[in-house]
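Peer 1: Sequence first, then the predicted structure, then my questions.
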Amino acid sequence: MTPDSSGFAHDYATAILRRGREPMPPVDFTPDWGDAPRRGKYYPAATAFPLPAPEPVPASLDTALRASAGTAPRASGNAAPGSAGGTAPGGPGAADEPFTLPLLASMLHHSYGLFGRRLGIQANTDLAALPSYAHANWYRGTASGGGLYPCSVYWAAGPGAGVPPGVYYYAHARHAMQRLLAGDVTDRVAAAVGPQHRAGQFLIVGVKYWQNAFKYNNFSYHAVSMDVGTLVQTWRLWAGAQDRRIEPVLWFDQAALTDLLGLVPDDEALFAVVPLTWAPAGGAGPAPGAQAGGDRSAGPAGGGAGPAPGVRVRHADQERSRRLLEFDTLRRIHRATATALDRPPRGALAAAAVPPAPPDRPRIPLPEPTPMPMPVSAALTGRRSSFGRFAAGRPMPAADLAALLRATAGSTVPCEIDAADDRPLARIHAFVNHVAGIPAGGYGYEPETHSLVRTTAGPPGDFLQRNYFLANYNLEQAAVVLVPTVRTHAVLDATGDRGYNLVNATIGAIAQTFYTAAAALRVGAGVALGFDNVSYVEELRLADTGEYPLLIMLAGAERAGLGDYRYELR
């Protein structure tokens, strides 16, 4: 893969912004649903062992949000291999207690594992197909664009993990780990991410493009880079509720890890590496419940010895689709970000932060947010999309809106270039339709004063519906439509092409927090990308600040008495 698209992220960001008025090619594209890929990778020859059964997380969502919002950058990277971590001073989010195999298994299940099947009466276009088992909607704790779940989770396990060292793939449908390579390769992962992030265990988040691109073609990169953010934020909420830390590394040698994992560079990209602080343990014995039989991967079967330097995963994913298509713009933006290796210095994002709201605009103070005592695991289990079930007859309490705003505004993706005094990259705007005590109109949320800053006056329902492309939501019926914005071009100027991944991961994290908070508040929720971004720039007066609206988040009461079906796997 050659860096033939340097700087292309600026062009791609502009095309995404304008796609409502200047459609991205291929304009006449229609997905072949009969030849759709699996929603996960399939390694038929890799041995597997079941992971421990997940345990519920008793800590409240409020606790998790305080921890994730309070995380400060690590001063010197992750703990050394075998370190027990520990609680550091510094308030919420400073704790860094160690992971264990049961805790890792529970986190993976609550994020990407299958919870059960849903078949509710709603307005999305896939409703007619859902009764078919082949098209069943198996829901998960993490949100995903189009429900396609293209992220792959790999575990580079070092000594003391409770399993033989090696590279594993999380098989979400079975809640199991498949061994792709035997032997300790954590030194090679550490070399790819940098010595300051040395650890004994790593999670690696990849995206198999075809799992999403078969539907979204060149738009796919925009969608999947947000999916990375939703996944990482689920981990952060889950871990923060239990005094553990998730801090992804976004600038690393992607080519080196792509080679280690045996991936085809243009088919699957690696977006994040997460070093884990791990509890010390005795020698790694056989994997719990491991199946008998040989693993075809090269390298020793256990112990701390690593495979030879040139060894790579030989197992190959078996694709279900008979015909795979290539999309030129998707390939170019992938190559532009993958080959952007230069890591910006800490503090580089200061110039890209959203500026304060104009002091002369009217402000409406918000009440204290509604508490969210629901356990994190229950909120993740209860997360779902409303798809046309909103009903305007019951206005949202202002305290519920305050809770959604405070939670989403505090959502970030902490990474290796953060500085302690960085301002937020994102701002949350709100189109208020039906919120008790709040006049209808457009606002910006100001976290420092916990208030709404007026942008436009009057009911926004007509504007919202007129600028929405799909038929699965009636935006006027939602109590509020939240709009996260980022100064995308400013981030790219400060960080280079790979900064696009940070922009969209941040938006994905906000969306995941929104969904989880809505579940804890027991209000309907939905997230959508099919809107005219340029019209939102004009309506919210964002041209001067360079903010881009990247998705919309709807919340409100739902119609009562609609048919529903749920089947829980656990």
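Peer 2: Okay, I see it.
Peer 1: Could you use CA atoms for every contact and neighbour count after this?
Peer 2: Will do.
Peer 1: mind listing the helices for the stretch 201-350 of the chain?
Peer 2: Assigned by DSSP state H, counting those that start in this stretch, the stretch 201-350 of the chain shows helices spanning 210-216, 220-240, 254-260, 328-338.
Peer 1: who does the second one touch, helix- and strand-wise?
Peer 2: With contacts defined as 3 or more Cα pairs under 8 Å, 6 or more residues apart in numbering; DSSP states H and E, the packing partners of helix 220-240 are helix 61-69, helix 101-112, strand 151-157, helix 210-216, strand 268-276, helix 328-338, helix 376-382, helix 499-521.
Peer 1: okay, pairing it with this:
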Amino acid sequence: MPTGSATRDQHGSKPRRQPDAGPAKTGVRPFDRDEVGAFVRRLRGSFDDIYPGSWQIDWQNIPSPFRWYETADQVDLPPMPRQLVRGGTEQAVTVARRGQLSWLGALLQASYGVAGIRWYPEGTAKSSPEQPVPVHRDSHYQLRRAVPSGGVTYPAECYVCTDGDAELAAGVYHYNATRHALARLATGRPPAGLAPPDGGVRIVLTIPLWKNYFKYGDFSYRLAALDSGTVVGQFALTARRWGWTCRVSLVGTEQPLLRGLGLDPSVEAAPVVLDVRPPATDTTGGGGSLPGDGTRPAAVPGLPWRGAMEMPDRSSGARRMHAACLAVAGETVDLPPIPLDGLPADAQLPAVASAPPSVADAWARTALGEQYRGTPVGIGDVATWSAEVLAPLDGSVPTHPRCLLIARSVSGLSTGAYLLHGDGRGLTRTAEGDFGALVQRCLFGSYMNFAQVPLIAVMVGAADVHCGPSGALAYRAQHLLAGVLAQRLSVAATRDGLSGHPVLGFVSGPLDDALGLATRGLTSLLLVGVGRYRRALYLESSTHPVATGGGGDS
């Protein structure tokens, strides 16, 4: 893939081919151990620490939030059946029996398809304490998905590997979300590393480094890891609702995967793979053979695709941090445990029982931090959301990171900061007091109304995770897993008519000190405000008539 400027056309980019180029060929020098530490500290700092005074958003190099393989055959996917939008295991079994194309279409649409269209007729309107009059921009629309994404950039790309069945030929595909189709990249059984489980599919999530770099600079590296985690969270949530298996595996050695997909490892990451399989039915198993015989190994050529713009400079922190991940590649990603055993239970959440949220809940998800109200939430609701956040994640992924709750206006719980125990009920108070004003001061975007929101969840992890044997890989993995928890919390809150808004743009040092995290060797990775909200100045339409809902009060 070229790393210089691109000649634009009416689609916003020119076709790209993926060379088999590693860091040695691209001239990217990986961060060493000390440089990784300096980069991590910088991204935890203030806005001025992260962005130099001359920095500005590169509006001339906005890539598409979607990747198109123009010359690849497109296999149209069936839309998600109506009964699955709010349905569960029983309805999912019926769809799975129709064949792989049918259940794969439902899974991809539910988890990473285009879920709705939001239109701002008078442009976005944001106000802040410093600028109480809303700022209006040109009218525009956004294609939305079931997951949050910084700047609506959706950096993760979704590749599907299958042994096929009578409906779908064995091969390697790319998910075209705008058409709800699979772009066939190669036919035949996927090679080692890309091979799926029997009767299922292997989904490889990749992160092009340029996808959100134009808007966030080096901070995009951290943001993309969290964004990809929300996608993992939504796939896992969908599978759990439907009673399917979704095994999550962090990738330690990603270059073979990327080359197997015909991608350039120097400018794209592959942090995680998902092995998804519905319960066994009489239609599962191999057998796809159109075209090809379904048995020869698939070989993905460097097919041209559209959607990219300029690559980050070779000297950029994002490129060098990614090169550091490639340099410490190993069979596993080592994440240090975050022990909570033996902590005192200063408070207790009530025992609750609830079903996993539905696809409709995820599609109705909102992120309206600007419109938060101070309406209290009940301790029973917090218990329900906490149980969802701590639901098991299938795979060899450690229980990591953790969740800290800042209770500000929670009926039945005193104000303060609490570490949530692994049982989803016990709470250890780490600090007393109301931290709304402090959180508000720490935010990069002062238009967010976290000073009033009744509950703030803080996803926390090991502060020195990058100092272990997995180095930069562990840093990326910890943020990805924080994104999983954020998606779970946001969707669970939506089910109850509230908004959950994940926020990464904040300075962590003052929070870590005040919340009692620093003394425990922990750091704040991500904030999620949860509360009721006022309606915003936009119109939104779901792509599925059943997937409506959400809530607020006015």
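Peer 2: Sure, I can see it. Keep in mind that what you see is a predicted model, and the values were worked out from it rather than measured.
Peer 1: so how far is residue 154 of structure 1 from residue 274 of structure 1?
Peer 2: Going from residue 274 of structure 1 to residue 154 of structure 1 by Cα to Cα, to the nearest Å gives 10 Å.
Peer 1: Residue 314 of structure 1 reaches residue 262, doesn't it?
Peer 2: Yes. Contact between residue 314 of structure 1 and residue 262 holds when scored by Cα atoms under 8 Å: they sit 6.1 Å apart.
Peer 1: who's in contact with residue 385 of structure 1?
Peer 2: 524, 525, 526, 527 (Cα atoms under 8 Å, 6 or more residues apart in numbering).
Peer 1: Structure 2: which residue goes with that one?
Peer 2: Under the alignment (TM-score structural alignment), residue 385 of structure 1 pairs with residue 367 of structure 2.
Peer 1: what does residue 178 of structure 2 align to in structure 1?
Peer 2: So, by TM-score structural alignment, residue 178 of structure 2 is matched to residue 173.
Peer 1: That match: which element?
Peer 2: Under DSSP states H and E, no helix or strand contains residue 173 of structure 1.
Peer 1: Is it correct that residue 478 of structure 2 is in contact with residue 400?
Peer 2: Yes. Residue 478 of structure 2 lies in contact with residue 400 (Cα under 8 Å); the separation is 7.1 Å.
Peer 1: And the two? Which one has more around it.
Peer 2: The neighbour comparison of residue 478 of structure 2 against residue 400 (other Cα atoms under 10 Å) goes to residue 478, with 24 against 21.
Peer 1: Aligned to the more buried one, what sits in structure 1?
Peer 2: Using TM-score structural alignment, residue 478 of structure 2 pairs with residue 503 in structure 1.
Peer 1: Just want the most central residue of structure 1.
Peer 2: By Cα atoms, centre = their mean, structure 1 has its centre lying nearest to residue 230, at 1.8 Å.
Peer 1: what ranges do the strands span in the stretch 351-500 of structure 1?
Peer 2: Here the stretch 351-500 of structure 1 has its strands, by DSSP state E, counting those that start in this stretch, at 363-365, 426-432, 441-446, 451-457, 480-486.
Peer 1: quick one, which of these is nearest to residue 543 of structure 1?
Peer 2: Residue 543 of structure 1 lies closest, by Cα to Cα, to one member of these: strand 480-486, at 11.7 Å.
Peer 1: Find me the equivalent region of that closest one in structure 2.
Peer 2: Under TM-score structural alignment, the alignment places strand 480-486 of structure 1 onto residues 455-461 of structure 2.
Peer 1: Residues in contact with that stretch: which ones?
Peer 2: Outside stretch 455-461 of structure 2, the residues that reach it (Cα under 8 Å, 6+ apart) are 338, 377, 400-410, 450, 478, 482, 485-486, 522-531.
Peer 1: same check, this time on stretch 356-364 of structure 2
Peer 2: 84-88, 110, 115-116, 145-147, 234, 237-238, 240-241, 388, 491-492, 494-495, 542, 546-550.
Peer 1: ends of that stretch, how far apart?
Peer 2: Terminal-residue distance, stretch 356-364 of structure 2 (Cα to Cα): 15 Å.
Peer 1: now it, how far from the chain's geometric center?
Peer 2: The chain centroid and the centroid of stretch 356-364 of structure 2 are separated by 16 Å, computed with Cα atoms, centre = their mean, to the nearest Å.
Peer 1: same thing with stretch 345-357 of structure 1?
Peer 2: The answer for stretch 345-357 of structure 1 is 22 Å, by Cα atoms, centre = their mean.
Peer 1: Contacts for that stretch, please.
Peer 2: 416-419, 422-427, 444, 446, 453, 486-487, 490-491, 494-495, 545, 547.
Peer 1: returning to what we had before: between residue 274 and residue 154 of structure 1, what contacts are shared?
Peer 2: 203, 204.
Peer 1: how about the nearest residue to the match of residue 385 of structure 1, chain neighbours excluded?
Peer 2: residue 501 (4.3 Å; Cα to Cα, 6 or more residues apart in numbering).
Peer 1: The one you found falls within a strand, correct?
Peer 2: Yes. The assignment for residue 501 of structure 2 is a strand, going by DSSP: H, G, I helix; E, B strand; the rest coil.
Peer 1: Burial check on it, number of neighbours?
Peer 2: 27.
Peer 1: Looks like it contacts residue 368 (just checking).
Peer 2: Yes. Here residue 501 of structure 2 reaches residue 368: they are 6.2 Å apart, a contact under Cα under 8 Å.
Peer 1: follow-up on the earlier one: wait, which of the strands of the stretch 351-500 of structure 1 is closest to residue 199 of structure 1?
Peer 2: Comparing these by Cα to Cα, strand 426-432 comes nearest, at 30.1 Å.
Peer 1: tell me, that closest one lands on which residues of structure 2?
Peer 2: The alignment places strand 426-432 of structure 1 over residues 401-407 of structure 2 (TM-score structural alignment).
Peer 1: what about the alignment partner in structure 2 of residue 131 of structure 1, how many residues close to it?
Peer 2: Superposed on structure 2 with TM-score structural alignment, residue 131 of structure 1 falls opposite residue 139. Neighbour count for residue 139 of structure 2, taken as other Cα under 10 Å: 12.
Peer 1: State the distance from residue 139 of structure 2 to residue 102 of structure 2.
Peer 2: 37 Å.
Peer 1: go on, residue 164 of structure 2?
Peer 2: In terms of Cα to Cα, residue 164 of structure 2 sits 12 Å off from residue 102 of structure 2.
Peer 1: More neighbours: which of the two?
Peer 2: The neighbour count for residue 164 of structure 2 versus residue 102, taken as other Cα under 10 Å, is higher for residue 164 (31 against 19).
Peer 1: Contact partners for that one?
Peer 2: Listed by Cα under 8 Å, 6+ apart, the contact partners of residue 164 of structure 2 are 100, 170, 171, 285, 286, 287, 288, 289, 294.
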